[in-house]
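Engineer: Structural data only, the sequence is not supplied:
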């Protein structure tokens, strides 16, 4: 019996035997210890940086100490399982990513489902973009695609994960134009950035903010997987502008959501603690301190998009449904 099944069993038993006690337990001295924020990526990447600038205002709103712990690996599955197996007592949360969260469940046999977590709210939405090193001859995506036709399998493209939005974008470009890249999983935005800036990888797929707009001039932005230009690199053409709107998910805009989550069972067992986290998180995002810090972090403030817990879960469901449509593409990539 795994931890989740065990906790569900004892929660049900407690509800029958001690009706009405959860509110009393949850209201006494919470939080009475530090709160851990799990980041399923290495330090220095977009998820890590967006989490750390949130810590100070959230600590003040909740009157609690936060500790950020990084658990990279498995395209967020290592950190995901850490959250899944954590006690749902309000002292563990995680800044997680969509669609990686759903992709690990759908394509990597992760033990959790989207119903196994309690959702606190979204943080921001970052579109998917392609970048090339300045040593390459590419000016935009059409140049890259033309070269890939001439040299099948010879152009290395670095991805932030083996599943998720960057891998999906690369797979959709390949499938739409019948080209072949040498796709390499670099496990995170910081690694992607370092590899293309250092010239080890000629082309990468990442998010415009996670890549950091401070790198303008140090790389060549080839195009964003969107219908319109995005706000952080406004000089970069969209796929639709480049005539690449036959690639799926251009009209919707392919990108990455970041959202705050807690282990499943918190909302049921400690509803007051859950609501305290939800309310304090929202207030923290609305503070002037947070908005100013976000602006200093590569204009993160331009892409902040808060959604309430119910709307957050609807977004998770919608992303999960869209990922299922392309399961065959991921299977080909992962089984090669």
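Structural biologist: Yep, it's here. Note that the structure is predicted; figures quoted are calculated from it, not measured. Residues are numbered from 1 along each chain as shown.
Engineer: When you work out contacts or count neighbours from here on, use the C-alpha atoms and nothing else.
Structural biologist: Noted.
Engineer: Just list the residues touching residue 105, thanks.
Structural biologist: 111-113 (C-alpha atoms under 8 Å, 6 or more residues apart in numbering).
Engineer: you'd agree it is in a helix?
Structural biologist: Yes: with DSSP: H, G, I helix; E, B strand; the rest coil as the criterion, residue 105 is assigned to a helix.
Engineer: ok, now which ones touch residue 164?
Structural biologist: Neighbours of residue 164 in contact, by C-alpha under 8 Å, 6+ apart: 75, 98-101, 103.
Engineer: Mind doing that once more with 10 Å?
Structural biologist: Remark: with contacts taken as C-alpha atoms under 10 Å, 6 or more residues apart in numbering, residue 164 is in contact with 75-76, 97-104, 107, 255-256, 323, 330.
Engineer: mind checking how far the residue nearest to it when sequence neighbours are not counted is from residue 311?
Structural biologist: Take residue 164 and drop its neighbours on the chain: the residue closest to it by C-alpha to C-alpha, 6 or more residues apart in numbering is residue 100, 4.4 Å away. As for residue 100, its distance to residue 311 is 18 Å (criterion: C-alpha to C-alpha, to the nearest Å).
Engineer: So which of those two has more stuff around it?
Structural biologist: Per other C-alpha atoms under 10 Å, whichever of residue 100 and residue 311 has more neighbours is residue 100, with 28 against 14.
Engineer: buried residues in stretch 167-175?
Structural biologist: 167-174 (16 or more other C-alpha atoms under 10 Å).
Engineer: so residue 306 is in which element?
Structural biologist: Using DSSP states H and E, residue 306 sits within no helix or strand.
Engineer: Tell me who's in contact with it.
Structural biologist: 121-125, 258-259, 281-282, 285-286, 312.
Engineer: take the one below as the second:
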């Protein structure tokens, strides 16, 4: 009797696993929602939309990008942290909402709340002013910030933008008053509108304004062909990496089949010249990564940020 019972339980378990695998083999069977925890038009929004448009053709279902801004990325990120672990609700992940904010402020999630799936792009940070700004160079901006109470747009007190901007300002010897917006795109609107003196921003957000001669990049993380003549932070003796990135995470516990299908689709589209060109057009660099080595690299950065936050609280 005992053997019979054990056999029946084993069969039941096998059937359950089989049914689960069969169900997941059909993934995706309905639209996938990707939450961008920032406003529309910023670097995170644009890079995610390019990815979504490309992979939905491979997956055969709509991949819908939804902006859920607020709290320096915490609102949208927390929403996904509590979503079903079925692969149909994903989060646009980046330096700010995954590696910086959980360490510098109290959030209902940490890096370990999610399953990292893939990284799409990298983008360099820049300090940007309006075209008619009296500060034509970063040297002039530094002098102006030392003499006046200049304002600088960012996207949350504990966001990567503000953290990195503080590092830059500290090394260059100036201070600014931060004006926080829902995202880099909103900050740029305030810059070109003359409401704030400057902003820290990424090419997808500031690029269109610079190319339309409405704004000027004073200094940037790395040399870029699209912005010839713009000096780097290194040129000013400022040490550190000031680059953002855009990726896709899922709530922790999502089936491995979801990860595999999304990375397989992404691996294909990231080799498409048209997709690469779209990213280049917004100033983003294709930096496709996934897997254990990438996750380990992020954890190193996460712990660096954790240590920096601990020192800042002393």
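Structural biologist: Sure, I can see it. Everything numeric here is computed off the predicted structure, so don't read it as measured data.
Engineer: about what we covered before: tell me which residue of structure 2 lines up with the residue nearest to residue 164 of structure 1.
Structural biologist: Matched to structure 2 by TM-score structural alignment, residue 100 of structure 1 sits across from residue 97.
Engineer: can you tell me what part of structure 1 stretch 154-166 of structure 2 aligns to?
Structural biologist: So stretch 154-166 of structure 2 sits over residues 159-171 in structure 1, by TM-score structural alignment.
Engineer: where do the strands sit along structure 2?
Structural biologist: Assigned by DSSP state E, the strands in structure 2 fall at 32-36, 63-67, 89-94, 114-124, 126-130, 151-154, 177-180, 198-201, 215-220, 243-251, 285-289.
Engineer: and those strands, which is most packed in?
Structural biologist: strand 198-201 (a mean of 29; mean count of other C-alpha atoms under 10 Å).
Engineer: Check the gap between residue 302 of structure 2 and residue 238 of structure 2 for me.
Structural biologist: 21 Å.
Engineer: So for these two, which sits in the more crowded spot?
Structural biologist: Neighbours were tallied for residue 302 of structure 2 and for residue 238 using other C-alpha under 10 Å; the higher tally belongs to residue 302 (21 against 16).
Engineer: The more buried one corresponds to which position in structure 1?
Structural biologist: Aligned partner of residue 302 of structure 2 by TM-score structural alignment: residue 320.
Engineer: For the residue lying farthest from the centre of structure 1, which residues are in contact?
Structural biologist: Distance from the C-alpha centroid of structure 1, by C-alpha atoms, centre = their mean, peaks at residue 17 (39.8 Å). For residue 17 of structure 1, the contact set (C-alpha under 10 Å, 6+ apart) comprises residue 11.
Engineer: which residue lines up with residue 134 of structure 2 in structure 1?
Structural biologist: When structure 1 is aligned by TM-score structural alignment, residue 134 of structure 2 is paired with residue 137.
Engineer: count of neighbours near its match?
Structural biologist: If we define neighbours as other C-alpha under 10 Å, then residue 137 of structure 1 has 12 of them.
Engineer: Was I right to think it contacts residue 203?
Structural biologist: No: counting by C-alpha atoms under 10 Å, residue 137 of structure 1 stays clear of residue 203, with 11.1 Å between them.
Engineer: Quickly list what's touching both of those two.
Structural biologist: Contacts common to residue 137 of structure 1 and residue 203, judged by C-alpha under 10 Å, 6+ apart, are 144, 220.
Engineer: on that earlier part again, distance to residue 22 of structure 2 added to the strands of structure 2, as a markdown table?
Structural biologist: Converted to a markdown table, those look like this (distance: least, C-alpha to C-alpha, whole Å):
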| stretch | distance to residue 22 of structure 2 |
| --- | --- |
| strand 32-36 | 19 |
| strand 63-67 | 22 |
| strand 89-94 | 20 |
| strand 114-124 | 22 |
| strand 126-130 | 48 |
| strand 151-154 | 46 |
| strand 177-180 | 47 |
| strand 198-201 | 45 |
| strand 215-220 | 49 |
| strand 243-251 | 21 |
| strand 285-289 | 28 |
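Engineer: And those strands: which comes nearest residue 209 of structure 2?
Structural biologist: strand 215-220 (5.4 Å; C-alpha to C-alpha).
Engineer: Which secondary structure elements does that closest one sit against?
Structural biologist: strand 126-130, helix 138-147, helix 184-192, strand 198-201, helix 203-211 (3 or more C-alpha pairs under 10 Å, 6 or more residues apart in numbering; DSSP states H and E).
Engineer: Map residue 122 of structure 2 onto structure 1.
Structural biologist: Structural alignment (TM-score structural alignment) places residue 122 of structure 2 against residue 125 in structure 1.
Engineer: Now that match. Nearest residue, chain neighbours left out?
Structural biologist: Going by C-alpha to C-alpha, 6+ apart, residue 125 of structure 1 has residue 257 as its nearest residue, at 4.5 Å.
Engineer: Could you check how far the counterpart of that neighbour in structure 2 is from residue 58 of structure 2?
Structural biologist: Alignment note (TM-score structural alignment): residue 257 of structure 1 maps to residue 245 of structure 2. Applying C-alpha to C-alpha, the value for residue 245 of structure 2 to residue 58 of structure 2 is 23 Å.
Engineer: What are the neighbouring residues in contact with the nearest residue to residue 167 of structure 1 once chain neighbours are set aside?
Structural biologist: With C-alpha to C-alpha, 6+ apart as the criterion, residue 167 of structure 1 has its nearest non-adjacent residue at 6.0 Å, and that residue is residue 159. If a contact means C-alpha under 10 Å, 6+ apart, then residue 159 of structure 1 has 130, 165-170, 183-189, 191-192, 203-206 as its contacts.
Engineer: 7 Å - rerun?
Structural biologist: 166-167, 184-186, 192, 204-206 (C-alpha atoms under 7 Å, 6 or more residues apart in numbering).
Engineer: ok, now residue 189 of structure 1?
Structural biologist: The neighbours of residue 189 of structure 1, taking C-alpha under 7 Å, 6+ apart as the test, are 45-46, 160, 206, 210-211.
Engineer: give me that answer again for 10 Å
Structural biologist: Counted by C-alpha under 10 Å, 6+ apart, residue 189 of structure 1 has contacts 41-48, 158-161, 195, 204-207, 209-212.
Engineer: Now which of these would you call buried?
Structural biologist: Judged by 16+ other C-alpha under 10 Å, buried ones among these: 41-43, 45-48, 158-161, 195, 204-207, 209-212.
Engineer: nearest spatial neighbour of the residue nearest to the spatial centre of structure 1, skipping sequence neighbours?
Structural biologist: Centre of structure 1 computed as the mean C-alpha position; nearest residue by C-alpha atoms, centre = their mean is residue 97, 2.1 Å away. Nearest non-adjacent residue to residue 97 of structure 1, counting by C-alpha to C-alpha, 6+ apart: residue 258, 4.7 Å away.
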